[in-house]
Structure formats: structure tokens, C-alpha cells
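Undergrad: Structure for this input, please:
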Amino acid sequence: MPPFTSRLIETADTIEAVLDRLLALEPAPGEIARPARLIEAMRYAALGGGKRLRPALVVETALLFGQSGPGVLRTGAAVECLHCYSLVHDDLPAMDDDDLRRGKPTVHRAFDEATAILAGDALLTLAFDILADPQTDDDPTVRSALVLGLARASGLGGMVGGQMLDLEAERLSPDENGIRRLQAMKTGALIRFSCEAGAILGRASADEREAINHFGAVAGLAFQLADDLLDVTASAEAMGKATGKDEARGKGTLVSLHGVDGVRAMLDELVSEADSILAPFGPRAENLRQAARFIAVRQV
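TA: Take a look at the predicted model:
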């Protein structure tokens, strides 16, 4: 097993434990009440599945700058809460209308549509609750930067805006620039922020943060390209969700424009670009180099 894969599994297990505590069925002393059905749906959406790649990027980037510990893990968990919210809402009948996610029924199928909407809403707001809490970092400037960064990556100019463009793509057929913009917002923005968050926690310099943001953007594009490849080459059983839906709906992707071999060549170029971006960090960045390679060649 490649070293990064082992680290990813280890981080996923750790993040699972953090999420399990944050999403406890019973509130901790001093916390407000938790409606049983809502917290059960949130736990169903967030626990027991997923690679936890975004938290892993938070962890590895923070480690690059000498930062680790509970605050880093809480930040990774916050990003994962927001990611899981996006999956719950993307799966809804009004959006992608999916019945399967991570190999099990989607939240609106396991519970009901209204509960799924509220569970997504609650996971979204919990993400910002976690980041704003002093337990995440004792420096309010750092917490503010994390909240602002996640808001921008996930909102109008990020993930939500990208989802709107994705819905429009079913009837507008964007060109290559349009597809790249859509993907950079819908998928890439949260992956880029995952890297940026580690740099914020690690008190990186402005130049270092710029480099890490660039790396995150490259990693985000590579993730989407690999996802598009898997959508046309992998089975639904392997992916744990429906495949072939973009082609069925007539959505343009870089795979439809450049073909499987063309996209694989683009992924090779992105891995090389990631290596170049990380070169100034030397051996300290080896885990992130491996992360870029993992993202480009992943099979699920």
C-alpha cells in the first residue's frame, strides 16, 4: 500500500472519531438540545464512509508548517461537515436525484426529503460553529480567516455557485472555459480551501499561502478530472453511487471534449505542476506530493 494511502486511512479513522464526538446523539453539558431525528440523519450523512480526502489535505498542509493536534483535526472535521452537507443536497430530487451514496441509500431515501434538507442545513452551519469555536484555535484572527475562507469556498463564488452552473450546464452546454470555471467552483474551491486552511493554521507567510493555494487549485482540478474519468470507466458498485449520469444528461465534461487518453495526459501534467509548486518546500512537502499523485490516479 502506498504511504499516502496508509496515511489517508489513518486520518479518515481519526476524523471519524472527531465527527462522532461532534455529532453525539446527546448534547454535552451546556449545549442546546438536539432533535433526535435530525441528529440521526446528520450522523447517517457524515459517518461511516468516504475517503476524508479534504480533512487529510488540511492535516498534511498544516503539518507542512509544523502544526498538528486537536485544532487541525477540528478544522478537518468542519470541512468534512460542509462537504457532507453538499452531498446530501446534491442528491436531492430537485438536484441530481440520486438514490445511492457511498454504497447506501441517500439521506432523503433513508429518512425523507424534508429531513435531508434540514440535515444538510445543520451540517453546513455546524461547520462554521466548529471553526469559530476557540477550541479550534486560540487566536481569533486565525479563526476569522478560517471562517471567511470556508464561506467564500462554499458559497456564491464557490461550491454553491458551481452547483448552479452545473444545473445550467444541462441546457446551456458550456465550452471548455465554462466547464473549467464550473469545476473550479463546484469541486475545486473546497479542495483548495482544505489546503489553505492548513496554511492558515500553520501561520504560513503570504508567499507560502499563495503557493499552497496554487497547489490546492491544481489538486482540485485533478480531483474533478479523475472523477470525470471514473464516471465513464468505473462501475456503480465500485464507486458506491450512480455512474454515467453526466453523459446521460448531455453535460459537457473535459472527458467528453478531450477523451479518456487526453484527460489522462492532463492529469500527468497536473501532477508535474504540483511537484513544481511544492519544490521550494523540499522534502517537507513529500506527503502533499503523494496526495497529488493519489488524487490523479485514484480508482474510487
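
Undergrad: From here on, just use CA atoms for contacts and neighbour counts.
TA: Fine.

Undergrad: Pretty sure residue 23 sits against residue 39.
TA: Yes. With contact defined as CA atoms under 8 Å, residue 23 counts as touching residue 39 (6.9 Å).

Undergrad: How about residues contacting stretch 72-81?
TA: 14-15, 18-19, 46, 52, 54-56, 58-59, 62, 123-124, 126-128, 130-131, 136, 150, 190, 194, 197-198, 201 (CA atoms under 8 Å, 6 or more residues apart in numbering).

Undergrad: let's see this one next to it:
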Amino acid sequence: MLLKEYLETGKKLVESGIDKYLSELSYPEVIAEGMKYAVLNGGKRLRPILHFMTLEILGCKKEMGLATASAIEMIHSYSLVHDDLPALDNDDYRRGKLTTHKKFGEAQGILIGDALLTHAFYVLTEKNSELSPEKIVEIVKLTSSYAGINGMIGGQMVDIESEGKKISLETLKYMHANKTGKLLRLPVETACVIAGAMKEDRDVLLKYSELVGLAFQIKDDILDIEGDFESIGKPVGSDLEHDKSTYPSILGMEKSKELLKETIESAKTIIVDRFGAEKGRVLLELAEYIGDRNK
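TA: Okay, the predicted model is just below:
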């Protein structure tokens, strides 16, 4: 299967980059060790892999995006470290291992997350020497926007404010389009910047990223009900425990599964229409993987 090989090689590539960039740090030891623990303790590496796939469909080598992909994964990992804290989701396990604050301490967990976010911007600017200054500035602008109040942080705030309340489907869509979706759009859009993509290609790839982002979240909501600890690496039922609105809680399980299937089919259709089934094969398989995954 093409995708399985791609996932393996993409994961190895980005983890080699992350390890290299984080191995430059040594003191304070607890922060340096905690940063590596938070990022390199497993994970699908979906965001870096989306970045690599986009580069290659646009005719660029994936190595051109190693620094950017590594930085995006650091930002994603920082968000998980902070999500797991007692003030937010209060989770003890992530990817089948102790969460960062449980391993190193709560105050240390906060600082480890802060360090990952900050260091990501160092990597974007210092390790992207093959890119023009204009492209680096554009990548930094997109990253700061999508990781901040106009993206992940804004979506997270709406998530917190929505706990214990009945919210509309539109509010749920906004919440997840920002909390989860923007950080799935980011690797695709930054790859378009690196490759100098034409507008038509860029528009289709960004729409694809939005659709797979939606599919990813719907599947996450389903797995929180139907999954198991061994597969997803954390206790199931946390959304219900925190009285969070999800696609199943608003639409019901059957309609949520229907929406998941429709979203994946839409993502596949726009790729085939623009790039063809052969050139876009790995993106087609990725969309199917997101819908079929059990973790």
C-alpha cells in the first residue's frame, strides 16, 4: 500500500528533523528532556505528512519542508501538552504514556509547552536557509495566525466556553475549524508557499485540507465514544465526562458517520478533478485512512 510506506518514511523524516533540532538544546535539562518527550513519544505525524504530500504533488522534494514540518509538529505537540493540563482537560495519558505534566510536574509542563511553541519559530526562521526571506516571512505570518487567536487558540477558547452548554452546529463547526482545522490547513498552505504553487492548485489543496480536517474531527468524536484505550492511547469518554458538544451529541451517531463519509468523498473528488487519480493517489488514500482509522 502506497500510503503505509509514505506514512512510515514521512514519520521517520520529520522525527529525524525534530530530534536534530531539539538535540541542540541541553539546559535546563528538564525543559530539554521534556520537549523531546512531548514531541517524540509517538503520534501519527499527520501534519508533517500532509506538508510532504503537498510539496511532492507540487513538484518539490519533501526535504525542502523539513524545518517547517518539524516546527508545525512542535506547535501541535505544545498544544497537546497544554490541553492535558488540570486547568483544561486534566488527562493523565497521551498516546498510551503519561502526559507531560504527569511525567515532569505541572509547572514544568506549562514551561515545556511554552518552550516548544517559542522554539518552533526559531526553527522556522533559522533552519529554513534554503528559502527566500519573503517565503520565510509568509510562513511565519501564516503560522502565527493559525496557531493564535484567529486559529487554534480561538477555537480552544470557544471549546472551553461551550462546556456544559447546548451549542449550535455552526458554533461547533467554527470551534473545530479553528481548534483542529487551522493546524491541518497550515502544513498544506506553507507547502504551497515553499513550492510557489499557482492559485488554482493552491485553492484545491486548501479546500482538501479543510475537508480532511473536518473528517478528522468527526472521526475523533466518534472514537471518543466507540474507541478503546489500547487503540487511541487515552481514556475514552472524555468528551462526555467534560460535557462537551460533539458531532454525535448534536447530530447523532448515524448522521455523524454519514457526514464523515460524505466529507471524505468530497475531499477525494476535488483531488481527482484537479490532479487526476494517479498523481493524487496518496492524498486519496490519506482521506480514506482518516475515515477508517481506529486511533
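
Undergrad: Fetch the TM-score of the aligned pair.
TA: The TM-score (TM-score structural alignment, normalised by the length of the second structure) is 0.95; 293 aligned residues with a CA RMSD of 1.4 Å.

Undergrad: Of the contacts of stretch 72-81 of the first structure, select the buried ones using a PyMOL command.
TA: Applying 16 or more other CA atoms under 10 Å to these, the buried members can be selected in PyMOL as follows:
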select buried, resi 14+15+18+19+46+52+54+55+56+58+59+62+123+124+126+127+128+130+131+136+150+190+194+197+198+201
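
Undergrad: just the strands in the first structure please.
TA: 100-101, 104-105 (DSSP state E).

Undergrad: In the second structure, which residue range corresponds to the last one?
TA: If I follow you right, that is strand 104-105 of the first structure. Strand 104-105 of the first structure corresponds to residues 97-98 in the second structure, going by TM-score structural alignment.

Undergrad: what's the average per-residue distance for that stretch once overlaid on the first structure?
TA: Its aligned residues in the first structure lie a mean 0.6 Å from stretch 97-98 of the second structure after superposition (mean CA distance after the TM-score superposition for the first structure).

Undergrad: Now do that stretch: distance to the chain's middle.
TA: 19 Å (CA atoms, centre = their mean, to the nearest Å).

Undergrad: Contacts only, for residue 228 of the first structure.
TA: Residue 228 of the first structure neighbours (CA under 8 Å, 6+ apart): 253-255.

Undergrad: Same check on residue 127 of the first structure?
TA: So residue 127 of the first structure contacts 77-79, 81-82 (CA under 8 Å, 6+ apart).

Undergrad: go with 6 Å
TA: 78, 81-82 (CA atoms under 6 Å, 6 or more residues apart in numbering).

Undergrad: List the contacts of stretch 248-266 of the second structure.
TA: For stretch 248-266 of the second structure, the external contacting residues (CA under 6 Å, 6+ apart) are 211, 215, 247, 287.

Undergrad: coming back round to it: scan the contacts of residue 228 of the first structure and report the most crowded one.
TA: Within those, most neighbours by other CA atoms under 10 Å means residue 253, with 25 neighbours.

Undergrad: Now which residue in the second structure aligns to that residue?
TA: Matched to the second structure by TM-score structural alignment, residue 253 of the first structure sits across from residue 246.

Undergrad: What of residue 264 of the first structure?
TA: In the second structure, residue 264 of the first structure lands on residue 257 (TM-score structural alignment).

Undergrad: Residue 148 of the first structure maps to what in the second structure?
TA: Aligned counterpart of residue 148 of the first structure in the second structure: residue 141 (TM-score structural alignment).

Undergrad: List the contacts of its match.
TA: Listed by CA under 6 Å, 6+ apart, the contact set of residue 141 of the second structure is empty.
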